[in-house]
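Asker: Return atomic coordinates for the entry below.
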Amino acid sequence: MRRSLIVLGGATALAFAPSAHASDKGWNDAGSLARDALVVAAFGVPAAQGDWDGVLQAGGSVGVAGGLSYGLKEAFPERRPDGSDNKSFPSGHTSISFAAAATLQNRYGWKVGVPAQLVAAFVGLSRVEAEKHHVHDVLVGAAIGEAAGFLITRKANDRVQILPWGGTKSGGVAITMRF
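Answerer: Below is the predicted model:
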């Protein structure tokens, strides 16, 4: 766990090393660096622990979020607030950031996940402040990333699982434990 926090902390420090002054370019650069730091952490934390399943799950989460975001950009062109192109919806930076953060949280728990989620939220804020996205672009990107991270990633210790289930007339929660 300590190694995970060190990798996450180092990646986060790299993201905020340059000054994010109040210009659009400063916000854009800071958000891109924070996104990159989260991706490095999503792969680096499991790699530092020799957790190769975690590395593969990080790749799946980030890849699905990025791919889905790209596909939606093509299917639903929307002009960016700065007018630079028609690829505003959804925010790919945000979806990838939240996929990485959700992967870290789901696999390693809140001590790693909460700081990662805060960095992902900063990425979303930076995209709005840089005038690259509307608020709804960022919210949809965050939802895509969270869904990808939580659906693809399994806990590092999966001996106990809590699984909700439902049908048309009933539902419940199943708790399983592997011995």
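Asker: can we go C-alpha only for contacts and neighbour counts from here?
Answerer: Noted.
Asker: Counting by contacts, list what the strand or helix carrying Thr176 packs against.
Answerer: Using DSSP states H and E, Thr176 sits within strand 171-177. Using 3 or more Cα pairs under 8 Å, 6 or more residues apart in numbering; DSSP states H and E as the contact test, the elements touching strand 171-177 are strand 160-166.
Asker: quick check: angle from the strand it packs on to strand 171-177?
Answerer: Counting by axes from the mean of the first three to the mean of the last three Cα atoms, to 10 degrees, strand 160-166 lies at 160 degrees to strand 171-177.
Asker: Could you check strand 160-166 and say which residues are buried?
Answerer: Of all the residues in strand 160-166, not one is buried under the rule 16 or more other Cα atoms under 10 Å.
Asker: I'd like the structure of this one too, to check against the first:
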Amino acid sequence: MIAKPGSCFLRCLIFFFVIVIFSDVLESTCFARPQEEDVTQIILPVTAAAIALARYDNEGFLQLSKGFASSITVTYALKYTVDRDRPDGSPHTFPSGHTASAFSAAAFLQKRYGWMYGLPAYSAAIFTGYGRVENGAHRTEDVLVGALLGIVGQLIFTTPYTDIKVVPLVGRTVAGIVATIEW
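Answerer: Presented below is the predicted three-dimensional model:
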């Protein structure tokens, strides 16, 4: 299904605001010296959204959004419920929101489009988690649970992309099925 030109832009804009609202981007990037993992937690979901939109995969975009929103919602609910301090003494370490965001995008790309997309995305997501521990923002268990939450959200909502589309065709003098294959 071909999307209307304005709807792709609007969906990208909405997705961007979801990322900003449900992550600690402002805290970690605007008020402190940004680290590489601050960038990858944003770049991975935006890239996943851009790939879905570039492929006119509206269903995939919706699945990405649902999986991402559910993962981040659970992550932040746990952050404020558990309320464990970070290694540097600041609050809300468990689980890692950066890692949940990055792994959510990586899990979406892998499950929806395969390992050709998933392998580089998972590599960047691992880099994100490693950076959070290495920079003293999280403990290993914070990052592992964040990664798990990101992956589980996408496992629940994402289905593999199929290149075969079958559409019924009905008209006054015609009835049948049209099948298309992308490659």
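Asker: Please state their TM-score.
Answerer: Between these two chains, after superposing, the TM-score reads 0.71 (TM-score structural alignment, normalised by the length of structure 1); 133 aligned residues with a Cα RMSD of 1.5 Å.
Asker: counterpart of the strand holding Thr176 of structure 1 in structure 2, which residues?
Answerer: Using TM-score structural alignment, strand 171-177 of structure 1 lines up with nothing in structure 2.
Asker: and what of stretch 65-81 of structure 1?
Answerer: Using TM-score structural alignment, stretch 65-81 of structure 1 corresponds to residues 71-87 of structure 2.
Asker: if I pick the closest residue to Phe89 of structure 1 other than its chain neighbours, what's in contact with it?
Answerer: Among residues not flanking Phe89 of structure 1 along the chain, Asp137 sits closest, at 4.9 Å (Cα to Cα, 6 or more residues apart in numbering). Neighbour list for Asp137 of structure 1: Ser88, Phe89, Pro90, Ser91 [criterion: Cα atoms under 8 Å, 6 or more residues apart in numbering].
Asker: at 10 Å instead, please
Answerer: Shown in contact with Asp137 of structure 1 (Cα atoms under 10 Å, 6 or more residues apart in numbering): 78, 80, 87-92, 94-95, 124, 127-128.
Asker: Now do the buried residues in the match of stretch 65-81 of structure 1.
Answerer: Applying a neighbour-count criterion of 16+ other Cα under 10 Å, one finds Ser71, Ile72, Thr73, Val74, Thr75, Tyr76, Leu78, Lys79, Arg84, Arg86 buried in stretch 71-87 of structure 2.
Asker: now the most centrally placed residue in structure 2, nearest residue through space, not along the chain?
Answerer: Centroid-nearest residue in structure 2, with Cα atoms, centre = their mean: Ala105, separated by 2.9 Å. In space, and not counting its chain neighbours, Ala105 of structure 2 is closest to Pro45: 4.8 Å by Cα to Cα, 6+ apart.
Asker: Secondary structure element for whichever residue in structure 1 pairs up with that neighbour, which one?
Answerer: The equivalent of Pro45 of structure 2 in structure 1 is Val39 (alignment by TM-score structural alignment). Assigned by DSSP H and E, Val39 of structure 1 belongs to helix 24-48.
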